[in-house]
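Peer 1: Output the structure for:
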Amino acid sequence: MSQHTARGTSGAGPETGWAAGGTLFAGVLMMVTGIISLFEGIAGIVEDEVYARVGSYVFSWDLTAWGWVHLVLGILVAVTGWGILKNMEWARYLGVALASLNIIVQFLFLPYQPVWAIFSMAISVFIIWALVTTESRNTV
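Peer 2: Next up, the predicted model:
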């Protein structure tokens, strides 16, 4: 005798549970991270000595240049986070690309803000996971 069980919709698709809530949370995290990066950029542009260098590092830029990098990246990340919250398809792809870029930028920024850089890299990894594990909610 074989037992057949009907597979329900709970947990069957990628749009359930952690991943579905993760997409919404990824959009919020992108907006918050973008705004913090924007303020980080403004601080670096306005006051060049606002960040203390922790140690020597192979790759180094002037802090004003880092300020502009963080300002532009922050604006792009925040706008993309808003697009994710509005469920725009372009925002999902751009969100993965910008989160990947943010990991690289924060790795290079480690000597100036090591704790925030590591935390921001972890947030970006979560954002990438959340955006690639769910499908678009616009199913027609």
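Peer 1: CA only for contacts and neighbour counts going forward, please
Peer 2: Will do.
Peer 1: So for stretch 100-108, what gets flagged as buried?
Peer 2: Residues of stretch 100-108 classed as buried under the neighbour-count rule (16 or more other C-alpha atoms under 10 Å) are 100, 102, 103, 105, 106, 107, 108.
Peer 1: List just the nearest of the residues you listed to residue 73.
Peer 2: Distances from residue 73 to the buried residues of stretch 100-108, taken as C-alpha to C-alpha, are shortest for residue 102 (7.7 Å).
Peer 1: Return the list of helices and strands in contact with the helix or strand that that closest one is a member of.
Peer 2: In the assignment (DSSP states H and E), residue 102 maps to helix 89-108. Here helix 89-108 touches helix 63-85, helix 114-132, going by 3 or more C-alpha pairs under 8 Å, 6 or more residues apart in numbering; DSSP states H and E.
Peer 1: distance between it and the chain's centre?
Peer 2: Using C-alpha atoms, centre = their mean, to the nearest Å, we find the averaged C-alpha position of helix 89-108 to lie 6 Å away from the chain's own average C-alpha position.
Peer 1: Show residues contacting stretch 125-140.
Peer 2: Defining contact as C-alpha atoms under 8 Å, 6 or more residues apart in numbering, one finds that stretch 125-140 is touched by 14-15, 19-20, 22-23, 26-27, 29-30, 87, 89, 92, 95-96, 99-100, 103.
Peer 1: To compare with the earlier structure, here is another sequence to fold:
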Amino acid sequence: MSDPTSTKRSVAAGTSIGAAAIMVTVGILQLFQGIAAVAKDQVFVVGLDYVYKFDLTTWGWIHIGLGVVVAAVGLALFTGADWARVCAVVVAAISILANFMWLPYYPWWSVLIIALDVVVIWAVSTWDPDRA
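Peer 2: Modelled structure (predicted):
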């Protein structure tokens, strides 16, 4: 019979590699989303007034910067280094906050990114590469 703790760690290790891939993909997509917002693309519809309302161009630059950072940390996460794991948790938390505030512009995308960031945080937090 296999050890449930060992199985859980194996799943977390595999999910951490997946989390790195998710972070790179999300970073690239946020970069493209930011470029579209800066270019004032017709994809984004500004709805009702929202407490966290910024100019669409400002949001575009925020997503460009965040996308570059998320992708870079995702690439670093493939190494399994402790600093990359800590950065991944911090960057994913910032991404959750930014996408929460981005909800009125693109709600379904924001909810999807928030869910993926939660998976990233869980995977990176539960993976111990020394014990795998």
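Peer 1: thinking again about what came up before, can you turn the buried part of the contacts of stretch 125-140 of structure 1 into a ChimeraX selection?
Peer 2: The buried residues among the contacts of stretch 125-140 of structure 1 can be selected in ChimeraX (16+ other C-alpha under 10 Å) with this line:
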select :15,19,20,22,23,26,27,29,30,87,92,95,96,99,100,103
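Peer 1: before we move on, back to that, any idea which of the helices and strands packed on helix 89-108 of structure 1 gets closest to residue 56 of structure 1?
Peer 2: Among these, helix 114-132 comes nearest to residue 56 of structure 1, with 12.8 Å by C-alpha to C-alpha.
Peer 1: Next one: residue 44 of structure 1 from residue 37 of structure 1, what distance?
Peer 2: For residue 44 of structure 1, the distance to residue 37 of structure 1 equals 10 Å [C-alpha to C-alpha, to the nearest Å].
Peer 1: and what of residue 16 of structure 1?
Peer 2: Distance of residue 16 of structure 1 to residue 37 of structure 1, given as C-alpha to C-alpha: 31 Å.
Peer 1: Please apply the same query to residue 10 of structure 1.
Peer 2: Per C-alpha to C-alpha, residue 10 of structure 1 is found 38 Å from residue 37 of structure 1.
Peer 1: Settle it for me: which of those two has more neighbours?
Peer 2: Applying other C-alpha atoms under 10 Å to residue 10 of structure 1 and residue 37 shows that residue 37 carries more neighbours, namely 24 against 9.
Peer 1: which one in structure 2 is aligned with that one?
Peer 2: Alignment note (TM-score structural alignment): residue 37 of structure 1 maps to residue 30 of structure 2.
Peer 1: ok, back up a step: which of the helices and strands packed on helix 89-108 of structure 1 is buried the deepest?
Peer 2: When neighbours are counted by mean count of other C-alpha atoms under 10 Å, the highest per-stretch mean among those falls to helix 63-85, a mean of 22.
Peer 1: that older thread, the helix holding residue 102 of structure 1 maps to which residues in structure 2?
Peer 2: The alignment of helix 89-108 of structure 1 onto structure 2 (TM-score structural alignment) covers residues 82-101.
Peer 1: if we look at the matching stretch, which residues are touching it?
Peer 2: 52-53, 66, 69-70, 73-74, 76-77, 110-111, 113-114, 117-118, 120-121, 124-125.
Peer 1: rerun that using 6 Å as the cut-off
Peer 2: Contact partners of stretch 82-101 of structure 2, identified using C-alpha atoms under 6 Å, 6 or more residues apart in numbering, comprise 52, 76, 77, 110, 114, 117, 121, 124.
Peer 1: and these as JSON lines, adding distance to residue 59 of structure 2?
Peer 2: JSON lines is the format used below for the contacts of stretch 82-101 of structure 2 (distance: C-alpha to C-alpha, whole Å):
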{"residue": "52", "distance to residue 59 of structure 2": "11"}
{"residue": "76", "distance to residue 59 of structure 2": "25"}
{"residue": "77", "distance to residue 59 of structure 2": "26"}
{"residue": "110", "distance to residue 59 of structure 2": "13"}
{"residue": "114", "distance to residue 59 of structure 2": "17"}
{"residue": "117", "distance to residue 59 of structure 2": "19"}
{"residue": "121", "distance to residue 59 of structure 2": "24"}
{"residue": "124", "distance to residue 59 of structure 2": "27"}
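Peer 1: Cheers, nothing more for now.
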